[in-house]
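Q: can you look at this prediction? I've put the sequence above it.
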Amino acid sequence: MLAYERLIALDGAHNVRDLGGYRTANGGLTRWRSILRGDGLHRLSAGDIDTLLDNGIRTVIDLRNAHEIAAEPNPFTGHARVRYHNTPLFSALAPVEMMADAAVSFDMSDRYCQAIDDCQPAIAEVLKIIADAPDGAVLFHCSAGKDRTGVISALLLANAGVDEATIIEDYALTATISGPLIATLRERALGRGTPVALVDIVLASKPHSMQQLIRYIRENYDGFEGYLRGLGVQHGTLTRLGERLLHNP
């Protein structure tokens, strides 16, 4: 059996990783090289792009806003072999360098819960793009690959039947595998005058934040299934979305 690595080794990105290999409720595994999550791609080298293509990437979904893309363009815009989509998510979930005036007392899970409430049309659009993507792997990403990307990942894994403990573990992986990325974002934010305590809160990937989001979805939407149904996404789309991340029978 082919062995896969969850983290895709790249020179210009540090948090591109696979959602494959997770156990599902029916005893199966999520499919490798079908859906990947990631951080900013603007520093990818030509070799990095070839690596992603060799790993089957044929669709890229950029979750960043217009300001972020203007400052750090996506290398897959107009690419001959990749379908590129831009669906901005979570405008309230600003990049750390834009949060100098935020209160140090806030919790990242509050932002996630707010986004779950306020960004439903955009979330539905992202899920539909993934469900309807052509053959090949889908890569969706933001800037750090943990907040906007983390919420979408949680919804995808839950829809595929992955349990809550594993969803939390997947979220927390950023803290253990993305040291260079987090260090760069931290230095940049501190250079802009953002308080140290706030930077550390925003850049953390503590399990608590995803635990709180899952609790919020359970209490306010009757769980992930209820939330996904409430998005207005057609049943067939959710079925295709789950099948895309699951092994074929």
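A: It's in.
Q: alpha carbons only for contacts and neighbour counts from here, please
A: Fine.
Q: show me the strands in this structure, by range?
A: In the chain, the strands defined using DSSP state E lie at 17-18, 35-38, 57-62, 83-86, 137-141.
Q: now these as TSV including mean neighbour count and distance to Ala189?
A: Output for the strands of the chain, formatted as TSV (neighbours: other C-alpha atoms under 10 Å; distance: least, C-alpha to C-alpha, whole Å):
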stretch	mean neighbour count	distance to Ala189
strand 17-18	24	24
strand 35-38	24	20
strand 57-62	23	22
strand 83-86	18	25
strand 137-141	25	20
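Q: residues contacting the residue positioned nearest the centre of the chain?
A: Centroid check for the chain by C-alpha atoms, centre = their mean gives Thr149 as the closest residue, at 1.7 Å. By C-alpha atoms under 8 Å, 6 or more residues apart in numbering, the contact set of Thr149 is Arg37, Gly38, Leu63, Phe140, His141, Cys142.
Q: now for the fourth one: which residues touch it?
A: Going by C-alpha under 8 Å, 6+ apart, Phe140 touches Ile35, Leu36, Arg37, Gly38, Val60, Ile61, Asp62, Leu63, Thr149.
Q: hmm, try it at 7 Å
A: If you count contacts by C-alpha atoms under 7 Å, 6 or more residues apart in numbering, Phe140 has them with Leu36, Arg37, Gly38, Val60, Ile61, Asp62.
Q: same thing with the second one?
A: With contact set as C-alpha under 7 Å, 6+ apart, Gly38 has these partners: Asn15, Val16, Arg17, Leu139, Phe140, His141, Cys142, Gly145.
Q: residues near the nearest residue to it once chain neighbours are set aside, how many?
A: Nearest residue to Gly38, sequence neighbours excluded (C-alpha to C-alpha, 6 or more residues apart in numbering): Val16, at 3.9 Å. Per other C-alpha atoms under 10 Å, the neighbour tally for Val16 reads 25.
Q: I'd say Val16 and Ile8 touch.
A: Yes. The pair Val16 / Ile8 is scored as a contact, 5.7 Å apart, by C-alpha atoms under 7 Å.
Q: how close does the residue nearest to the centre of the chain sit to Leu89?
A: Computed as C-alpha to C-alpha, to the nearest Å, the Thr149 to Leu89 distance reads 9 Å.
Q: just name the closest of the contacts of Thr149 to Leu245, please.
A: Arg37 (12.6 Å; C-alpha to C-alpha).
Q: wouldn't the closest one be in contact with His14 here?
A: No. Taking contacts as C-alpha under 7 Å, Arg37 lies outside contact range of His14: 11.1 Å.
Q: what about Cys113, how many residues nearby?
A: 20.
Q: mind listing what it touches?
A: Per C-alpha under 7 Å, 6+ apart, neighbours of Cys113: Leu213, Tyr216.
Q: so how far is Arg218 from it?
A: Cys113 is 11 Å from Arg218, by C-alpha to C-alpha.
Q: and here's the other structure:
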Amino acid sequence: MKNLELGHQRRRLVMNGTYNVRDIGGYPTREGRYTQWGKFFRSDSIHQLPEESRKLLLQQGIGLIIDLRFPHEGSYQFHQELGIKYINISLHNPANLRTERPKSLLDLYCNIIDTKQESIYQIFQAIIAEQGKAILFHCKSGKDRTGIIAALLLDLVGVQHEIIAEDYALSATYLMPLLEQRRSSLAALHGIKDTTLLESRPETMLFFLNYLHEKYENAEGYLKKIGISKNEIELLKKEIIEGPQQNVYGREKNEPY
């Protein structure tokens, strides 16, 4: 985590009403390029943003919000006031945890990419359709459903697995103020006392990425499997990647990560 902590202040967007908003730009790829700053933001729920935070969101140039939650997790209409396009594509219903308890977070993530392929297809079609726009995708905590989509985007352009895992693990730091509240909610709403579902350990993401590569070859293979065309994948890569320049830590292109 040491490397990521050096640069996370630049990528984190601090706003009242939310805790886990961050830019996934500035990450180096295996080809020596970087993910684009200001293009993709991952977030926890933003349905309770006060007015000043809504303005800050607009200042980031967000043109599309993809809400991965189910309706019972909270609704909002401020996107209409700000002129931001909003799409709700529910990826996984947390209410199902009461009757369909996963053995682990890894089990949950693997199940999602295996059984929610139509929803993931729709999510990526929505991203592809909004070329040139900054996009924010979010769920309730910005950790699980959001983490899966972020991992697919980053793996698609060749960001190293260790970096993807470190980005995923940042949620543990950002969500720390909500830990007790999330524990109580997990127990009250879903009858679950095992708090490992609240964690975001880097090894969980590493195991998930291993599963993705073993079963689908990689994120590109997965997207092809669910129906994204080769041309659409190339368009998506261009949206994620920017030209070689300084990364999140202020290092030059030829310096080690």
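A: Done, it's in. Since the model is a prediction, treat every value here as computed from it, not as a measurement.
Q: quick one on the thing from earlier: and the strands of structure 1: which comes nearest Ala3 of structure 1?
A: With C-alpha to C-alpha, the closest approach to Ala3 of structure 1 among the strands of structure 1 belongs to strand 17-18: 12.6 Å.
Q: how big is the offset of that closest one relative to structure 2?
A: Strand 17-18 of structure 1, aligned to structure 2 and superposed, deviates on average by 0.5 Å (mean C-alpha distance after the TM-score superposition for structure 1).
Q: equivalent range in structure 2 for that strand?
A: Mapping strand 17-18 of structure 1 onto structure 2 (TM-score structural alignment) gives residues 22-23.
Q: same question, stretch 235-245 of structure 1
A: With TM-score structural alignment as the criterion, stretch 235-245 of structure 1 aligns to 230-240.
Q: what does Gln125 of structure 2 align to in structure 1?
A: Checking TM-score structural alignment: Gln125 of structure 2 goes with Lys128.
Q: just checking, that match touches Gly236?
A: No. Applying C-alpha under 7 Å as the test, Lys128 of structure 1 and Gly236 come out as separate, 10.2 Å apart.
Q: between those two, which is the more surrounded one?
A: Lys128 (17 against 10).
Q: residue contacts, the more buried one?
A: Thr237.
Q: what's the distance between it and Asn248 of structure 1?
A: 20 Å.
Q: pretty sure Asp48 of structure 1 contacts Leu10?
A: Yes. Assessed by C-alpha under 7 Å, Asp48 of structure 1 is found in contact with Leu10 at 5.6 Å.
Q: any residues in contact with both of those two?
A: Between them, Asp48 of structure 1 and Leu10 share no contacting residue under C-alpha under 7 Å, 6+ apart.
Q: in JSON lines: the contacts of Thr149 of structure 1, plus distance to Arg240 of structure 1.
A: Shown next, in JSON lines, are the contacts of Thr149 of structure 1 (distance: C-alpha to C-alpha, whole Å):
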{"residue": "Arg37", "distance to Arg240 of structure 1": "18"}
{"residue": "Gly38", "distance to Arg240 of structure 1": "22"}
{"residue": "Leu63", "distance to Arg240 of structure 1": "21"}
{"residue": "Phe140", "distance to Arg240 of structure 1": "17"}
{"residue": "His141", "distance to Arg240 of structure 1": "21"}
{"residue": "Cys142", "distance to Arg240 of structure 1": "23"}
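Q: just how off-centre is the match of strand 17-18 of structure 1 within its chain?
A: 9 Å (C-alpha atoms, centre = their mean, to the nearest Å).
Q: what's it in contact with?
A: Contacts of stretch 22-23 of structure 2 (C-alpha under 7 Å, 6+ apart): Arg11, Arg12, Leu13, Trp37, Gly38, Phe40, Phe41, Arg42, Ser43.
Q: could you identify the most distant pair in these?
A: For the contacts of stretch 22-23 of structure 2, and using C-alpha to C-alpha, no pair is farther apart than Trp37 and Ser43, which are 15.2 Å apart.
Q: against Thr59 of structure 1, how distant is the equivalent of Gly83 of structure 2 over in structure 1?
A: Counting by TM-score structural alignment, Gly83 of structure 2 lines up with Arg81 in structure 1. To Thr59 of structure 1, Arg81 of structure 1 is 9 Å away according to C-alpha to C-alpha.
Q: ditto for Glu68 of structure 1
A: From Glu68 of structure 1 to Thr59 of structure 1 the distance is 20 Å (C-alpha to C-alpha).
Q: same thing with Gly242 of structure 1?
A: 17 Å.
Q: Ser105 of structure 1 now?
A: From Ser105 of structure 1 to Thr59 of structure 1 the distance is 38 Å (C-alpha to C-alpha).
Q: and for Gly38 of structure 1?
A: From Gly38 of structure 1 to Thr59 of structure 1 the distance is 13 Å (C-alpha to C-alpha).
Q: show me where structure 1 has helices.
A: Using DSSP state H, the helices of structure 1 run over 46-54, 66-71, 108-118, 120-132, 148-159, 164-177, 179-191, 196-203, 207-221, 223-230, 235-245.
Q: list the buried residues for the match of stretch 235-245 of structure 1?
A: Across stretch 230-240 of structure 2, burial judged by 16 or more other C-alpha atoms under 10 Å covers Glu232, Ile233, Leu236, Lys237, Lys238, Glu239, Ile240.
Q: just stretch 101-108 of structure 2 next, same as before
A: Neighbour counts over stretch 101-108 of structure 2 (16+ other C-alpha under 10 Å) mark Leu105, Leu106, Leu108 as buried.
Q: what do we get in structure 2 for Glu187 of structure 1?
A: Using TM-score structural alignment, Glu187 of structure 1 sits opposite Ser184 in structure 2.
Q: same check, this time on Thr51 of structure 1
A: Checking TM-score structural alignment: Thr51 of structure 1 goes with Leu56.
Q: so who does that match touch?
A: Leu56 of structure 2 touches nothing, counting by C-alpha under 7 Å, 6+ apart.
Q: how about 8 Å then?
A: So Leu56 of structure 2 contacts Met15 (C-alpha under 8 Å, 6+ apart).
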